[in-house]
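Colleague: heads up, no residue letters with this:
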């Protein structure tokens, strides 16, 4: 029987593929557009995730010139950028400047050995830093918070990377970066091989706490008989460093850190002596020559957490700080005040 439509019923299924292909051809542009939009959304979500955790690049183009000085003046009385970062021979040879305090807050009583030491070291900032219109600085602490942080690439983007003591870089680059512009240390915290954990042009900045620190450095650089007494831990007897890269930190910055940030007296009873940590000192230093100051790897575990390690590179716990001359709770308050003022920015939780 022939249907009323005059068409063979079996022709319907054969027409379906052809119609489907025709519809796809008409919608090809729309499908490609949706696919492209989907890929853009995936890329953007990944970018947002990365930038959410490490929003450092936003400061690359905008430099807050004068902002650090303005905010630092609210925290540090008589704040000035006129003081040199490092000691230089002309200040103690041609013009004898009397110092009110002994080390670590002044050089009183250590002038002679200091003169000899300054004759073989330098004092200038590298031209690559001196000429910057905007000095973007990060102070990298040694805290456990840096472990598995993946902050290395972010840290490497800063113009000036300041590190502390003997904290290693090799083997930890993914978390702490590989760039070191300046390393602050004292004899007991000096890495036995400074070339292993620093860049060839890294400034090695001696933080003098006591007269014997000058004597140790002079003996090392002049290859004289090593000084062995007067240290709480034996410093390196061989320390292969280029004297041109060595700097002597101006004790003025230790004085500012102690007196202005921690309200410590400059003259303390022999049994009480408290001193700032190298970390807080490094932040103070950065506040006096940088246009932007960020910090990473600062903060200690809660005092009740006896088993939490305090450094990203070793297993010692807060118990090791019990006999130190540092008041870490007091320092935490000082850093939190800086964060509240927007004077510094924290890249890792504090």
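Modeller: Received the coordinates, thanks. On a predicted model such as this, the values are computed, not experimentally measured, just so you know.

Colleague: going forward, measure contacts between C-alpha atoms and count neighbours the same way
Modeller: OK.

Colleague: Pull the contacting residues for residue 341.
Modeller: Residues counted as contacts of residue 341 (CA atoms under 8 Å, 6 or more residues apart in numbering) are residue 71.

Colleague: where's it relative to residue 248, distance?
Modeller: Residue 341 is 30 Å from residue 248, where distance means CA to CA, to the nearest Å.

Colleague: In terms of helix, strand or coil, where does residue 248 fall?
Modeller: strand (DSSP: H, G, I helix; E, B strand; the rest coil).

Colleague: tell me the SS of residue 280?
Modeller: Quick answer, by three-state DSSP: residue 280 is helix.

Colleague: what about it, distance to residue 90?
Modeller: Following CA to CA, the distance that separates residue 280 from residue 90 is 28 Å.

Colleague: So for those two, which sits in the more crowded spot?
Modeller: Looking at residue 280 and residue 90 with other CA atoms under 10 Å, you find the greater number of neighbours at residue 280, namely 23 against 12.

Colleague: this is the comparison structure:
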């Protein structure tokens, strides 16, 4: 019976409720229950009676009215109430299951879309993204989109979408790929990463895209067709070589990219109303007022033109992105102080 109630359509429940209310009103009217059949009192009394609340301020006074309430209004009302509760419970359970298995459709924008599943590597990535997001004033949603047969690894913390293909419009629309603010692609196969990056560029050319490749040869191929995609090749070999001649380099780089503890690398764009600043001013005043170290900048936010450790006389203007090292992300920056 409860299973039947839970599977009832909403229009069926509404229709049954209307018929029940009409029959109840007609029977009470025929029984002479004038105090119960006025519009406001009837709706109020029927609601509290059917939901078993029963405040007792209104009740039938005639013998016929009491029989009607005992044999029809209360039993049928309880059944409809159980039907509504069962339907709501079924809907909540269905939504929870869809969210866990990645089968629901999202309605979000400016989110961080992570495409691909690499088990522990992806879990570490998600953990770092959540920690980075915690310091932001505006916290974008994080969506994990996978083809692997898994459930949401972090329910309640991230959104999750399961797809059959990373280049299927219907599947990727459920992840709101066209409305994402950032798209991060990291698949076990570089070929899948390449085709996914091409597809995402077509669907959302304005998003900031980051793609990870194990094979450096595919980086130039992707950037030929999608020059705005930020490609991140593996630097494991370079780190090994650097640590041989400069011991501790691997620890230094790990500390700079990890937000767990110690110093980390961050970036911020100069606002539109910011005066032109010299690198010398930034270097001195960032250390003086924010205990941060200026390390470079990207003119106009174009990362391919990034300048690391520029000359002190070089100027930085509005919309340029500066990079710095600090223990935490700088907030509420007083740009006038940095130019003094």
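Modeller: That came through, no problem. In this text the structure is predicted, and so the values were computed from the model without any measurement.

Colleague: Superposing both, give me the TM-score.
Modeller: In this superposition the chains share a TM-score of 0.29, using TM-score structural alignment, normalised by the length of the second structure; 150 aligned residues with a CA RMSD of 5.8 Å.

Colleague: what's the burial count for residue 215 of the first structure?
Modeller: 18.

Colleague: Figure out the helix or strand that it lives in.
Modeller: helix 211-222 (DSSP states H and E).

Colleague: Packing partners of that helix?
Modeller: helix 111-118 (3 or more CA pairs under 8 Å, 6 or more residues apart in numbering; DSSP states H and E).

Colleague: buried residues in the helix or strand following the helix it packs on?
Modeller: Once the chain leaves helix 111-118 of the first structure, the next helix or strand it forms, by DSSP H and E, is helix 127-130. Within helix 127-130 of the first structure, no residue is scored as buried using 16 or more other CA atoms under 10 Å.

Colleague: Secondary structure element for residue 333 of the first structure, which one?
Modeller: Short version: residue 333 of the first structure belongs to helix 328-341, going by DSSP H and E.

Colleague: Was I right to think residue 219 of the second structure contacts residue 210?
Modeller: No - counting by CA atoms under 8 Å, residue 219 of the second structure stays clear of residue 210, with 11.3 Å between them.

Colleague: Neighbour count: these two, which is higher?
Modeller: residue 219 (20 against 17).

Colleague: how would you label residue 161 of the first structure: helix, strand or coil?
Modeller: At residue 161 of the first structure the chain is in strand, as set by three-state DSSP.

Colleague: so where do the helices sit in the second structure?
Modeller: Using DSSP state H, the helices found in the second structure span residues 2-6, 10-30, 39-50, 63-68, 74-101, 120-134, 169-174, 190-203, 217-225, 236-245, 249-257, 279-290, 335-338.

Colleague: picking up where we left off before, give the buried residues for the helix holding residue 215 of the first structure.
Modeller: 211, 212, 213, 214, 215, 216, 217, 218, 219, 220, 221.

Colleague: want to throw the residues you listed into a markdown table with distance to residue 284 of the first structure?
Modeller: Shown next, in a markdown table, are the buried residues of helix 211-222 of the first structure (distance: CA to CA, whole Å):
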| residue | distance to residue 284 of the first structure |
| --- | --- |
| 211 | 22 |
| 212 | 24 |
| 213 | 21 |
| 214 | 22 |
| 215 | 26 |
| 216 | 25 |
| 217 | 24 |
| 218 | 26 |
| 219 | 29 |
| 220 | 28 |
| 221 | 28 |
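
Colleague: Could you identify the most distant pair in these?
Modeller: 211 and 221 (16.0 Å; CA to CA).

Colleague: First residue to last residue on stretch 29-42 of the second structure, what's the distance there?
Modeller: 11 Å.

Colleague: ok, back up a step: with respect to residue 322 of the second structure, which of the helices of the second structure lies nearest?
Modeller: Ranked by CA to CA, the member of these that lies closest to residue 322 of the second structure is helix 279-290, at 9.4 Å.

Colleague: buried ones in the closest one?
Modeller: 279, 280, 281, 282, 283, 284, 285, 286, 287, 290.

Colleague: now stretch 239-252 of the second structure
Modeller: Neighbour-count burial for stretch 239-252 of the second structure flags 249, 250 (criterion: 16+ other CA under 10 Å).

Colleague: end-to-end on that stretch?
Modeller: Start-to-end, stretch 239-252 of the second structure (CA to CA) is 10 Å.

Colleague: Count the neighbours of residue 20 of the second structure for me.
Modeller: Around residue 20 of the second structure there are 17 residues (other CA under 10 Å).

Colleague: nope, residue 247 of the first structure is what I was after
Modeller: 26.

Colleague: how close does the nearest residue to it once chain neighbours are set aside sit to residue 253 of the first structure?
Modeller: Spatial nearest neighbour of residue 247 of the first structure, excluding adjacent residues (CA to CA, 6 or more residues apart in numbering): residue 205 at 4.7 Å. Distance, residue 205 of the first structure to residue 253 of the first structure, by CA to CA: 13 Å.

Colleague: swap in residue 176 of the first structure?
Modeller: 25 Å.

Colleague: likewise residue 162 of the first structure?
Modeller: 15 Å.

Colleague: same check, this time on residue 279 of the first structure
Modeller: From residue 279 of the first structure to residue 253 of the first structure the distance is 12 Å (CA to CA).

Colleague: Can you pull the residues that touch both of residue 219 and residue 210 of the second structure?
Modeller: residue 231.

Colleague: wait, is residue 204 of the first structure part of a helix?
Modeller: No - assigned with three-state DSSP, residue 204 of the first structure falls outside any helix and is strand.
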